[in-house]
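Undergrad: return atomic coordinates for the entry below.
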Amino acid sequence: MEWIKRVNNVVDYIEENLDKEISYDKIAEIAVCSVYNFQRMFSYIADQSLSEYIRNRRLTLAAFHIFNSKENIIDIAMKYGYTSQDAFTRAFRKFHGVLPSKVRTEVVSLKTCPKISFQITIKGGNHMNYQIEQWPAFTISGIRKRIETEKAFQIVPQIWETASRDGTMKRLFELWSQADMRPVGLLGVSAGGQWGDSEEMDYYLGVTTHVGVPECTKIITPEDMVELQLPKATWVIIEANGALPDSIQNTYKSFYTEWLPNSGYDLDDLPVIECYLQDNRQEVWIAIKPTFK
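TA: Predicted structure coming up:
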């Protein structure tokens, strides 16, 4: 599948630049999706974060470099992206369990992180309830937070916690009671982070307030909230019922590792939407497009 080829092309790009600057803009360009969406996909199919993989590959090569050369350790540290010997020493010791200087003076055991490669795997063991729908343009109203793409997985839960404490969640529930349109529920939307603007992204917490069909009446967005307009697109809508966070995480893993590689579809470059209803009921909306060969 084309998307697997692109993922492997990203891995090749990383491999070629482990001793140079790795551009997240370039990763987004190669992957043809936002950096945040690629990071999410990578973490579920590789069982490690993208930044962790890059760090571990660099520390693997750095150990070989120290062992096989007489180059100063500080120069090797800088070659693999560290700005100080102290930072490199801490990272090296955390990964390998020994100080970098010991590699040349003692017999030590070192860890390796091999280059990763992705293939299509048909497991057939997991059952996933989904539907594919052509959905008209729609509007989401709520709050928007600008966050660093690389820290999104840590910051997003904090956004929800703050919204629960400061009354934002209550106001969104009130807005939802007026609207009750699909995508339904409280929505968490990850938007932006595309090629050319990969360092930051927007995270929206909101509800659907308009769908582009004649019979739909638009709900007025409160003055202190913002709107996100999404175009007409094809969406795969996946049931993700169950206790959080496992239900959502298992859904993404099944989607990226089993459903998408065998579906005949590719990812469309639109935000991913998580819909939170009540009684441990959730949906995940992911925009897709046919794969053209």
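
Undergrad: can we go C-alpha only for contacts and neighbour counts from here?
TA: Noted.

Undergrad: quick one: residues contacting Ile66.
TA: Residues in contact with Ile66 (C-alpha atoms under 8 Å, 6 or more residues apart in numbering) are 73, 76, 100, 103-104.

Undergrad: remind me which helix or strand it belongs to.
TA: helix 50-68 (DSSP states H and E).

Undergrad: could you also give me the structure for this second sequence? I'd like to compare it with the first:
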Amino acid sequence: MEWLERMNRAIDYIEENLTGDIELSEAARMACCSSYHFQRMFSFITNVTLSEYIRRRRLTLAALELQHSGVAKVIDVALKYGYDSPVSFARAFHALHGITPAMARQDGIALKAYPRLSFLITIRGADAMNYRIETKESFEVFGIEGIFRTDGDGEAPQTPAKLWEQSHANGDVKQLEARAGVLPSFVSQDLYPVNAVCSYRKTGPDTFPYMLCAFKEENSNTDGYTTVTIPAYTWVIFPSEPHQWEQFGDTIETLYRRFYTEWLPTAGYEQVDGVEFEMNGTKNGLNYIELWFAVRKI
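TA: Model prediction:
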């Protein structure tokens, strides 16, 4: 599978550079996607962040080197695996292995090892995945835009979730909803007026855009908002079952995970630059989610 080959090439690059600088944009290029999309996809597939995987692999190799070398200085091993000082290295080493670097030399000492990842096709259960593929002409959205770092650092709000929280608290979501107008005919009328779109333009190798958005229609009032044109795409759309609000987090995470781990590796499509919509609405008095992914045939 071409998708698997790309992901494994990215892992090969990371493994080959564990003792040097790892450019996440280069790993993403090998996976044929944006840096943000690659890190997000990696997390959903493996249940660990890319940065944590790299940290674990480096500390695994560092422990092996200390244990088997017998003569390597701790400071040299620390620098080799990207740590600025023995103190920061010892702190990270203890957090993972539960012992100090010096203790790793002791005969019979227990250490943890995190092996290299490989992406494979696995046979899962027979649960059906509901989805539909639709081609839509270009349309416009407008709303409240945030630019976020893929590593979560930077000024607040640091994550899209915090942008939602802040915008609900200060009334920005209600105001955007009032400016939105009617939903266009090409979307489900069960959706709320305000939703979200991600990765719709390039912002830098380590950042991505995320917008709380409404569809721009003739009766929309876009004054003071950022407006974005979404090109014509083929979309694969995954709807959720209606659910209680307290099930929202688990429901959306399951949709994302099944897209990345079950549908994308086998469907003969690839995601286009990570462009996606998170749509929310109600059905029969319960919450409802649609995830839209821009895709193209491989």
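
Undergrad: want to throw the contacts of Ile66 of structure 1 into TSV with secondary structure and distance to Ser263 of structure 1?
TA: Listed next are the contacts of Ile66 of structure 1 as TSV, based on DSSP: H, G, I helix; E, B strand; the rest coil; distance: C-alpha to C-alpha, whole Å:
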residue	secondary structure	distance to Ser263 of structure 1
Ile73	helix	48
Ile76	helix	44
Pro100	coil	46
Val103	helix	48
Arg104	helix	50
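
Undergrad: list the contacts for the aligned residue in structure 1 for Val295 of structure 2?
TA: In structure 1, the residue paired with Val295 of structure 2 is Ile288, using TM-score structural alignment. Going by C-alpha under 8 Å, 6+ apart, Ile288 of structure 1 touches 233-236, 265-268.

Undergrad: any idea how far Ile288 of structure 1 is from Ile238 of structure 1?
TA: Ile288 of structure 1 sits 12 Å away from Ile238 of structure 1, going by C-alpha to C-alpha, to the nearest Å.

Undergrad: how about Glu227 of structure 1?
TA: For Glu227 of structure 1, the distance to Ile238 of structure 1 equals 24 Å [C-alpha to C-alpha].

Undergrad: who's more crowded, these two?
TA: Per other C-alpha atoms under 10 Å, whichever of Glu227 of structure 1 and Ile238 has more neighbours is Ile238, with 21 against 18.

Undergrad: centre-most residue in structure 2?
TA: Arg40 (1.7 Å; C-alpha atoms, centre = their mean).

Undergrad: number of nearby residues for the closest residue to that one other than its chain neighbours?
TA: In space, and not counting its chain neighbours, Arg40 of structure 2 is closest to Thr49: 8.0 Å by C-alpha to C-alpha, 6 or more residues apart in numbering. Other residues within reach of Thr49 of structure 2, judged by other C-alpha under 10 Å, total 17.

Undergrad: doesn't Met41 make contact with Thr49 of structure 2?
TA: No: the pair Thr49 of structure 2 / Met41 is not scored as a contact, 9.5 Å apart, by C-alpha atoms under 8 Å.

Undergrad: on that earlier part again, format the contacts of Ile288 of structure 1 as JSON lines; extra columns: distance to Pro136 of structure 1.
TA: Shown next, in JSON lines, are the contacts of Ile288 of structure 1 (distance: C-alpha to C-alpha, whole Å):
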{"residue": "Ala233", "distance to Pro136 of structure 1": "7"}
{"residue": "Thr234", "distance to Pro136 of structure 1": "9"}
{"residue": "Trp235", "distance to Pro136 of structure 1": "10"}
{"residue": "Val236", "distance to Pro136 of structure 1": "14"}
{"residue": "Tyr265", "distance to Pro136 of structure 1": "19"}
{"residue": "Asp266", "distance to Pro136 of structure 1": "19"}
{"residue": "Leu267", "distance to Pro136 of structure 1": "18"}
{"residue": "Asp268", "distance to Pro136 of structure 1": "15"}
